[in-house]
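1. this one's sequence-less:
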């Protein structure tokens, strides 16, 4: 029983080590893209105003 938990814990740690950076990166990229979108929209609005 305890060995089972230990193995699961190891797997879980591996999972975190491998997937946390990729999740973080994807969130970071999506936020960057969102900022770029709003910048472009602002530019378009300025162009349409002039």
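-> Cool, the structure landed. Bear in mind that the values here come from a model prediction, so they are computed numbers and not experimental data.
2. hey, let's count contacts and neighbours off CA atoms from now on
-> Fine.
3. Residue 36: neighbour count?
-> Residue 36 has 12 neighbouring residues, counting by other C-alpha atoms under 10 Å.
4. put this beside the first:
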């Protein structure tokens, strides 16, 4: 996530340095949980209140 943030938008001859896998499945509602955090950018956004 940090490398993607640093690059911002890849040029025509570049590929994005990051990719993400988002998996959803049915489950009863529960509180949010951060299972893994490995970037400084994510750490920052985890401190910003949701709107």
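-> Perfect, I can see it now. All figures in this text were calculated on a predicted structure; none of them were measured in a lab.
5. Give me the TM-score for this pair.
-> Here the TM-score for the pair of chains, by TM-score structural alignment, normalised by the length of the first structure, is 0.22; 18 aligned residues with a C-alpha RMSD of 3.6 Å.
6. Residue 41 of the second structure: helix or strand, and which one exactly?
-> For residue 41 of the second structure, the host element (DSSP states H and E) is helix 40-45.
7. Now do residue 23 of the first structure against residue 12 of the first structure, distance only.
-> As judged by C-alpha to C-alpha, to the nearest Å, residue 23 of the first structure and residue 12 of the first structure stand 15 Å apart.
8. before we move on, the earlier item: tell me which other helices or strands the helix holding residue 41 of the second structure touches.
-> Counting contacts by 3 or more C-alpha pairs under 8 Å, 6 or more residues apart in numbering; DSSP states H and E, helix 40-45 of the second structure packs against helix 2-7.
9. May I see the buried residues of the helix it packs on?
-> By 16 or more other C-alpha atoms under 10 Å, helix 2-7 of the second structure has no buried positions at all.
10. and it, what does it pack onto?
-> Other helices and strands packing on helix 2-7 of the second structure, by 3+ C-alpha pairs under 8 Å, 6+ apart, are helix 40-45.
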